[in-house]
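A.B. asks: Below is the sequence, then the predicted model.
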Amino acid sequence: MHGQDFADDPQGVYDALRAFGPAAPVELAPGVDATLVTDYQAARTVLQNTTDFSRDPRRWKALNEGRIALDNPVLPMMAYRPNCLFTDGAVHLRLRKAVTDSLDQLNIGRIRRDVEPIAAFLIDQFSERGRADLLNDYAKLLPLLLFNRLFGCPAGIGDRLTSSMSAIFDGKDALKANEELTACLMELIALKRREPADDVTSWLIQHPAGLNDEELKDQLVMLMGAGVEPERNLIGSALLLLLSSGSSARGAGMLTEEALDHVLWNNPPIANYATHYPVHDVDLGGVPVEANTPLVISFGAANNDPSLREARQSLSKGAHLAWGAGPHACPAKSPATVIALTAIEAILNALPDLTLDVPADHLQWRPGPFHRALAALPVRFTPTPGTRVAALHAPAQTTRTAAAEPPRARTAPVPRQETRPAKKGFWSTFLDVFRV
């Protein structure tokens, strides 16, 4: 599942795996064996059964026996962290309540208000060119910048956080990037303990659960990991669907909400994950699964289970498994949907004649066992001035008058010193434009 063949045709691989039954043996990465659940009902059973299946990877037999190298590329996604993803029982309930209570303070109106200026800023960066890569110029950067805002990151920490998270997802020196990410988050936590504000980091710190710094850091890692990579894939795949459904995004006849729902059913952004470890040997619909071995849920395969073809016509839109199910279901379903919806509508409104720059079947998909992710989404459009940020500022600027400015004494000009400014990251550049 780690090769380009799988990335090019995952549904073909899932169809072949169905010959084994509701689950099948797979290789997630070189030397990492697992069992992949491809059947919809079997997936729901595992997701909802907390008695026979654990989420704690400290049970992982092969890892405990030293048969998995510590630099294996799937370990950052599978190794234990003290957060909601990898805990069970009372520990999980305590950590999850801190997360859900903090996320509940993010009302939908605030999320839209936070997404819109970021979208305007990013579109301004490429709108005059007439061409862009909507994946790397837009869908990838928007969630990173948004999470910096929601977490209350100052410029210095935010730039480093953005680059380290991007490097982890792109597999560029992931170990070093993970160290930098940890350092950034610990700095952020220390700052918010001293100077709490109206942001998710401060709310987590103030929660009655009393999370320590290590727990806080790993909840933030989980929130970023669960929000940034899936969000960019959801935005990218929905834009692809809209742009390939007709001559232009506006003429396609498909609503944005319909496109998002279609992606979640047929091309879920996180296609295979939610790893469970049977606490004893189990029989999963005739497929034996050994205790303490990885049992991975394939949302991509389960949602496309052939047995659902007729039932899908009557199933509710939310019956898919893209958000998971059971006690570990995604706690950020509503915010994630609003973010994607707002981001997509913002760019379609800004560039109404947006079209694909290459045929849809020529696009490349990034290899990897867990995600369903485009490598790029090249588009073309009529060049337009990059004035969207200025337009957002306009109402505030109209309240200023020359009379409000105090008189200034005339002074001799100061010789200009020629210095080359340090190159800024996207987050600090954004903050320079939108001072709040």
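C.D. replies: Alright, I've got the coordinates. Numbering: from 1, shown residues only.
A.B. asks: going forward, measure contacts and count neighbours with C-alpha atoms only.
C.D. replies: Noted.
A.B. asks: what packs against the helix of greatest length in the chain?
C.D. replies: Looking across the chain with DSSP state H, the single longest helix is helix 213-243. Helix 213-243 is packed against helix 141-150, helix 174-194, helix 200-206, helix 256-266, helix 333-350, with contacts defined by 3 or more CA pairs under 8 Å, 6 or more residues apart in numbering; DSSP states H and E.
A.B. asks: Next, the angle from that helix to helix 174-194.
C.D. replies: 110 degrees (axes from the mean of the first three to the mean of the last three CA atoms, to 10 degrees).
A.B. asks: Buried residues of helix 213-243, list them for me.
C.D. replies: 215-243 (16 or more other CA atoms under 10 Å).
A.B. asks: one step back: could you redo the helices and strands packed on helix 213-243 as a markdown table and give each row mean neighbour count and distance to Gly318?
C.D. replies: A markdown table is the format used below for the helices and strands packed on helix 213-243 (neighbours: other CA atoms under 10 Å; distance: least, CA to CA, whole Å):
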| stretch | mean neighbour count | distance to Gly318 |
| --- | --- | --- |
| helix 141-150 | 22 | 23 |
| helix 174-194 | 17 | 34 |
| helix 200-206 | 22 | 27 |
| helix 256-266 | 19 | 8 |
| helix 333-350 | 18 | 10 |
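A.B. asks: put this beside the first:
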Amino acid sequence: MDDRSTAPVPPPGCPAHGSGARVPLHGPEFAADPQSYYDYLRHYGPTAPVEIAPGVEATLVTDYATALHLLQDSTSFRKDSRRWRDLNEGRIPADSPVTPLLAYRNNCMFTDGADHLRLRQAVTDSLAKVDSRFLTRTTEQIADYLIAQFGSRGSADLLSDYAKQLPLFVFSKLFGCPADVGDRVLFGITGMFDGINAEKATGVLFQAVGELVALKRARPGDDITSWLMQHEARLTDDEMVHQLALLLGAGAEPLRNLLGNTLHRLLTQDRYAHGGGLIEEAVDDTLWENPPIANYAPHYPVADMEFAGEKVRAGDLMLVSFAAANTGPALQAARQVGSNRAHLAWSAGPHACPSKEMARHITVIAAEHLLNKVPDVELAVPEDILTWRPGPFNRALTTLPARFTPVQAPLNAESGNRGSAPVPVQAAEQPRKAERMGLWSQFLNWMAK
């Protein structure tokens, strides 16, 4: 009898049939039901052969213990993507959609050893200076502003109108972005992650961050940018630009997804209906079961070796499936009696997320504030017609339509005036138009009224 006859059948739409076939982690089928794919991938063992974009192969770690091993072994595995053999040997399509999030940049995510320690310490020390009361107040003010734009309508897309914008606004405040710089930072990050005019959006972001660095060199303030610049690590301007672009971009996108996925859980599962501490529970359950970054943490073996019973070659692209590791049968059983925060949603080891407490705090405050302002909010469409953004890395809905009893615009926190309703900027618009409309400028004007 052929032992392979007992292997699970690939999910609908998955072309992974036969020995050696790679399972695609891209396309609408994977986005619609990733857990079916993870269940199938587990039959390979702790690691599985996958394709994360057309022509881009990787080894995906799906087992929790194996993932921890990889994430904590900085001797055998490195983060510097200049080691990526397939890229160096010309096998990655030049226009691959995954390259921008895997290509080397001079920041603490893609460095190893002493360089990583120096950059990472500067980042963690600077983030640690953010006062939690200031963070709460800032998040509430921005939530008020965003609710002012849709509250009187009685309906909203809680992704584009709230979850997508709130992290960008909070970070613009924390990093001390003036109006003109903040407008372009918002435009650049939105375009990069939405994949609309991404090359131009990336250029806008880096130019704006470069101007922010120059501004803070001349006039430092009480903000993360200035603290990072003043750190004893003595970051160069180039290092400053790359750390800031990482923190603004890689911070905003997962936070957007975490807030959106948490709101989705709160609106679709009755067990969270009565607020209070259940919002924090909903955030933790989302991190376990529907983490905002599902598959990432790229690593590269330094030499040919055997890992988890399989042979891997130096420079192979290896990724960790946080979503699969978190939902494995053994870990789910342990979760019932152990810590509710032992998940891998924030990664682990020396490259674990440096801002996890900040991100969790912002998510809880933003969700609580929304439910306090529009307590009868509910999903405006049947849950089964909601769609998820395709791609191997992020786990995020495309829209989250909601309805509620219309509310009067929240009072401006500074003056008691009620805000006007500017039109949101779409990432597809030209940078000049984004600057004219100025989302960040509009918020600052609203605060000043």
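C.D. replies: Received the coordinates, thanks. Note that the structure is a prediction, hence the values are computed from the model and not measured.
A.B. asks: Next, the TM-score between them, please.
C.D. replies: Remark: TM-score between the superposed chains equals 0.91 [TM-score structural alignment, normalised by the length of structure 1]; 409 aligned residues with a CA RMSD of 1.8 Å.
A.B. asks: Could you tell me where the longest helix of structure 1 falls in structure 2?
C.D. replies: Mapped onto structure 2 using TM-score structural alignment, helix 213-243 of structure 1 spans residues 237-267.
A.B. asks: try stretch 84-91 of structure 1
C.D. replies: Going by TM-score structural alignment, stretch 84-91 of structure 1 lines up with residues 108-115 of structure 2.
A.B. asks: how distant is the matching stretch from the center of its chain?
C.D. replies: 20 Å (CA atoms, centre = their mean, to the nearest Å).
A.B. asks: can you check stretch 54-61 of structure 2 too?
C.D. replies: The answer for stretch 54-61 of structure 2 is 20 Å, by CA atoms, centre = their mean.
A.B. asks: Pull up the aligned stretch in structure 1 for that stretch.
C.D. replies: Going by TM-score structural alignment, stretch 54-61 of structure 2 lines up with residues 30-37 of structure 1.
A.B. asks: Just the buried residues of the matching stretch, please?
C.D. replies: By 16+ other CA under 10 Å, the buried positions in stretch 30-37 of structure 1 come out as Val32, Asp33, Ala34, Thr35, Leu36, Val37.
A.B. asks: Wait, the third one touches Pro25, no?
C.D. replies: Yes. With contact defined as CA atoms under 8 Å, Ala34 of structure 1 counts as touching Pro25 (5.9 Å).
A.B. asks: how much space is there between Ala98 of structure 1 and Pro230 of structure 1?
C.D. replies: 22 Å (CA to CA, to the nearest Å).
A.B. asks: State the distance from Leu287 of structure 2 to Asn257 of structure 2.
C.D. replies: 10 Å.
A.B. asks: Please apply the same query to Ser355 of structure 2.
C.D. replies: As judged by CA to CA, Ser355 of structure 2 and Asn257 of structure 2 stand 15 Å apart.
A.B. asks: Val23 of structure 2 now?
C.D. replies: According to CA to CA, Val23 of structure 2 stands 24 Å off from Asn257 of structure 2.
A.B. asks: same check, this time on Ile142 of structure 2
C.D. replies: Ile142 of structure 2 is 17 Å from Asn257 of structure 2, by CA to CA.
A.B. asks: Show me where structure 2 has its strands.
C.D. replies: All strands of structure 2, identified by DSSP state E, fall at 23-24, 47-53, 56-61, 77-78, 155-157, 295-301, 305-307, 310-312, 318-321, 378-379, 401-403.
A.B. asks: residues in contact with Ala249 of structure 1?
C.D. replies: Leu242, Leu243, Leu348, Pro352, Asp353, Leu354, Thr355 (CA atoms under 8 Å, 6 or more residues apart in numbering).
A.B. asks: right, I mislabeled it, should have said Phe426 of structure 1
C.D. replies: For Phe426 of structure 1, the contact set (CA under 8 Å, 6+ apart) comprises Leu145, Asp159.
A.B. asks: If anything else comes up later, I'll come back, but that's it for now.
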